[in-house]
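Peer 1: What shape does this take:
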Amino acid sequence: MFSAATGKATPRICFVGTASGDAESYRYKFYEAMSALDCRATHLSLIQPPSADLGAFVFAQDVIFVGGGNTRSLLALWREWGLDAILREAYERGIVLGGVSAGMICWFEFGVTDSIPGALTPLKCLGWLPGSACPHYAKEIERRPSFQRLIAEGAIPGGYAADDGVSAPKRTFSDPMRKANIQTIAPTATVGSLADNRPVTIVIWTISAAALSLIRQRPMTAHCYDLMQ
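Peer 2: Have a look, this model is predicted:
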């Protein structure tokens, strides 16, 4: 999906692993996944920056893919390095931004995070997309009740929850939220695949405080593939 969104035959795709402490093992998985695609892969590490001019490096990319990990640390480091402002300009220039886990929620007004051990807590994020976001909605048992409780208490605005493996374009999050709406988003293209190309069950939930009492689980099947599997 990321490659297709650029409209380029061989896009430059850059992995940003700040949230994982720029872990080499995570980076290797990215390069392994990208080796099967017609693209030019690179990465941006804040431990070993690729250039003194981070802006020039970022603006030369077609896609910025942000990995998972500690969202609070990611935001702090981006602000310290000025990478948040650089990525905002990249966004305005039309460079495709996206990611998984921390790389999903960082773009929203608020995210639900386990950055602090012991509990899932609300975190103020970049605020470029409206509302709140919660990853791992079905996989991690505490995600669903915590996200719904925080919305009901008014700690965070209504927002979006995604199961693992989901792929959704920005327009999904730009539309006005529809109360009690549960919708499944199928990608226009894939950015990788599971080992045997199996379709996976994915759900994006659109949740508002007024809708919590009406929501029922109705998962549907769509073809989508997890880049980092």
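Peer 1: contacts, neighbours, all on C-alpha from now
Peer 2: OK.
Peer 1: What is the end-to-end distance of stretch 90-107?
Peer 2: 13 Å (C-alpha to C-alpha, to the nearest Å).
Peer 1: what about that stretch, distance to the chain center?
Peer 2: When distances are taken as C-alpha atoms, centre = their mean, to the nearest Å, stretch 90-107 is centred 7 Å away from the chain's centroid.
Peer 1: In it, which residues are buried?
Peer 2: 90-91, 95-107 (16 or more other C-alpha atoms under 10 Å).
Peer 1: which residues are in contact with that stretch?
Peer 2: For stretch 90-107, contacts defined as C-alpha atoms under 8 Å, 6 or more residues apart in numbering pick out 2, 5-6, 19, 58-59, 61-71, 75, 111-113, 125-129, 132-136.
Peer 1: and what of stretch 147-154?
Peer 2: With C-alpha under 8 Å, 6+ apart as the test, stretch 147-154 has contacts from Val112, Pro122, Cys134, Ile156, Pro157, Gly158, Ile207, Ser208, Ala209, Leu212.
Peer 1: Is the first one located within a strand, as I assumed?
Peer 2: Yes: with DSSP: H, G, I helix; E, B strand; the rest coil as the criterion, Val112 is part of a strand.
Peer 1: how much space between the nearest residue to it once chain neighbours are set aside and Leu77?
Peer 2: Leaving aside its sequence neighbours, Val112 sits nearest to Pro122 (C-alpha to C-alpha, 6 or more residues apart in numbering; 4.8 Å). Going from Pro122 to Leu77 by C-alpha to C-alpha gives 19 Å.
Peer 1: Name the residue in the two with the higher neighbour count.
Peer 2: Neighbour count, other C-alpha atoms under 10 Å: between Pro122 and Leu77, Pro122 has more, with 21 against 16.
Peer 1: which element is the more buried one on?
Peer 2: When elements are assigned from DSSP states H and E, Pro122 belongs to strand 121-124.
Peer 1: re earlier: closest to Phe15 among the contacts of stretch 147-154?
Peer 2: For the contacts of stretch 147-154, the closest approach to Phe15 (C-alpha to C-alpha) belongs to Cys134, at 21.2 Å.
Peer 1: one more, for comparison:
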Amino acid sequence: MSHPHRLALVGGGFSTDEDGLLDDWVLGQARTPRPKVCFLPTASGDAPAYIEKFLAAFRARPDCEPSVLRLFDRKLDDDALRAFVLAQDVVYAGGGNTANLLAVWRVHGVDRLLREAYDQGSLLCGISAGANCWAEASHTDSFGPLTFLPDGLGLLPGSVCPHYDSEPGRRPSYRSAVATGALPAGWALDDGTGALFTDGRLTETVSRVPGAYVYRVTDGGGDVDERVLACRVLSRGTGTGTGAGTDAEAADLRR
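Peer 2: The predicted model follows:
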């Protein structure tokens, strides 16, 4: 059976927001009404406080079954690990260090398991490093100063830049990287936004606050072309809705 490939980039959620609107939206994209949601805190080194924040937020919800996959204190053998990952309806990768996340996932074979889960219909999503990791490349501070990382799982063609509006230097640094070819064309997210991709196409953009946007950033032939994509503003009771949230045609990322 063929399953749609679904991936969400999230610029907020339980770790930064109190309203739960982006988490509502994420869960609304799951394949079941009460999804199993697994948090991967790898990018933070499995930080205990981060894990507790996730569990506090998601255990309080009646509409999901939360769990955590710790790799720095791994308990599962290879067979059990595969069974656990493939049983998840939503895999939620946390923020932290993108380069470290990718290295640890590869050592444990989690990168291959996530591709398998993706092929079987699991929704993959995440914030910051947990958004960067799904693309071919990303804009990151994994090595200290802001720079480009031409590495990723490649499930989302192109590049990703989080925190586009909130961290000094993000916007000009990412624009420069795309303009010079250091990074391929990609997607930049203001904090508080979300972008859903289905079968390689951008199918929805949302925001929990007016004035926060998702951007399509491409090489304009020596310069950079930055296109603002309008976002559907979420409100309580509408976070799980679907529908076009962009003022441009959905972009085919396979081109």
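Peer 1: Out of the buried residues of stretch 90-107 of the first structure, name the ones that lie in strands.
Peer 2: The strands, defined by DSSP state E, take in Val96, Leu97, Gly98, Gly99 from these.
Peer 1: Reformat these as CSV; add distance to Thr184 of the first structure.
Peer 2: Converted to CSV, these look like this (distance: C-alpha to C-alpha, whole Å):
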residue, distance to Thr184 of the first structure
Val96, 22
Leu97, 21
Gly98, 18
Gly99, 18
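Peer 1: buried ones in stretch 166-173 of the second structure?
Peer 2: Arg170, Arg171, Ser173.
Peer 1: Next, find the distance separating the residue mapped onto the last one from the first structure from Thr172 of the first structure.
Peer 2: By that I understand Ser173 of the second structure. Counting by TM-score structural alignment, Ser173 of the second structure lines up with Ser146 in the first structure. Plainly put, Ser146 of the first structure is 23 Å away from Thr172 of the first structure if you go by C-alpha to C-alpha.
Peer 1: just Trp205 of the first structure next, same as before
Peer 2: Trp205 of the first structure is 11 Å from Thr172 of the first structure, by C-alpha to C-alpha.
Peer 1: neighbour-wise, which of those two wins?
Peer 2: The neighbour comparison of Trp205 of the first structure against Thr172 (other C-alpha under 10 Å) goes to Trp205, with 24 against 14.
Peer 1: Assumed the more buried one was part of a strand.
Peer 2: Yes: the assignment for Trp205 of the first structure by three-state DSSP puts it in a strand.
Peer 1: Hmm, Gly95 and Pro41 of the second structure touching each other?
Peer 2: Yes: look at Pro41 of the second structure against Gly95 with C-alpha atoms under 8 Å: they come within range, at 7.3 Å.
Peer 1: how much space is there between the most centrally placed residue in the first structure and Ala19 of the first structure?
Peer 2: Nearest to the mean C-alpha position of the first structure, by C-alpha atoms, centre = their mean, lies Met104 at 1.7 Å. According to C-alpha to C-alpha, Met104 of the first structure and Ala19 of the first structure sit 11 Å apart.
Peer 1: Same question for Ala5 of the first structure.
Peer 2: 24 Å.
Peer 1: Those two: which is more packed in?
Peer 2: For Ala5 of the first structure versus Ala19, neighbours defined as other C-alpha under 10 Å are more numerous around Ala19 (23 against 15).
Peer 1: what residues are up against that one?
Peer 2: Ala19 of the first structure touches Gly67, Gly68, Gly69, Asn70, Thr71, Ser73, Leu74, Ala102, counting by C-alpha under 8 Å, 6+ apart.
Peer 1: mind checking the SS state of the equivalent of the third one over in the second structure?
Peer 2: Read it as Gly69 of the first structure. Alignment note (TM-score structural alignment): Gly69 of the first structure maps to Gly96 of the second structure. Look at Gly96 of the second structure: counting by three-state DSSP, its state is coil.
Peer 1: all helices for the second structure, in order.
Peer 2: Counting by DSSP state H, residue ranges of the helices within the second structure are 21-28, 48-59, 78-86, 98-108, 110-119, 129-132, 170-180.
Peer 1: Now distance to Leu71 of the second structure too, for those helices, in CSV please.
Peer 2: Output for the helices of the second structure, formatted as CSV (distance: least, C-alpha to C-alpha, whole Å):
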stretch, distance to Leu71 of the second structure
helix 21-28, 24
helix 48-59, 12
helix 78-86, 10
helix 98-108, 8
helix 110-119, 9
helix 129-132, 15
helix 170-180, 30
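Peer 1: Please report how far Ser166 of the second structure lies from Cys133 of the second structure.
Peer 2: Taking C-alpha to C-alpha, one finds Ser166 of the second structure at 20 Å from Cys133 of the second structure.
Peer 1: ugh, typo on my part, it should be Asp141 of the second structure
Peer 2: From Asp141 of the second structure over to Cys133 of the second structure (counting by C-alpha to C-alpha), the distance is 13 Å.
Peer 1: same thing with Arg201 of the second structure?
Peer 2: Distance, Arg201 of the second structure to Cys133 of the second structure, by C-alpha to C-alpha: 18 Å.
Peer 1: before we move on, what about Asp111 of the second structure?
Peer 2: Taking C-alpha to C-alpha, one finds Asp111 of the second structure at 10 Å from Cys133 of the second structure.
Peer 1: and if you look at Leu196 of the second structure?
Peer 2: Relative to Cys133 of the second structure, Leu196 of the second structure is positioned 15 Å away (C-alpha to C-alpha).
Peer 1: related to what we said a few turns ago, and which of the ones in strands among the buried residues of stretch 90-107 of the first structure is nearest Thr10 of the first structure?
Peer 2: Val96 (14.0 Å).
Peer 1: picking that back up, tell me the most buried of the helices of the second structure?
Peer 2: helix 129-132 (a mean of 28; mean count of other C-alpha atoms under 10 Å).
Peer 1: which residues in the first structure does that one match up with?
Peer 2: Mapping helix 129-132 of the second structure onto the first structure (TM-score structural alignment) gives residues 102-105.
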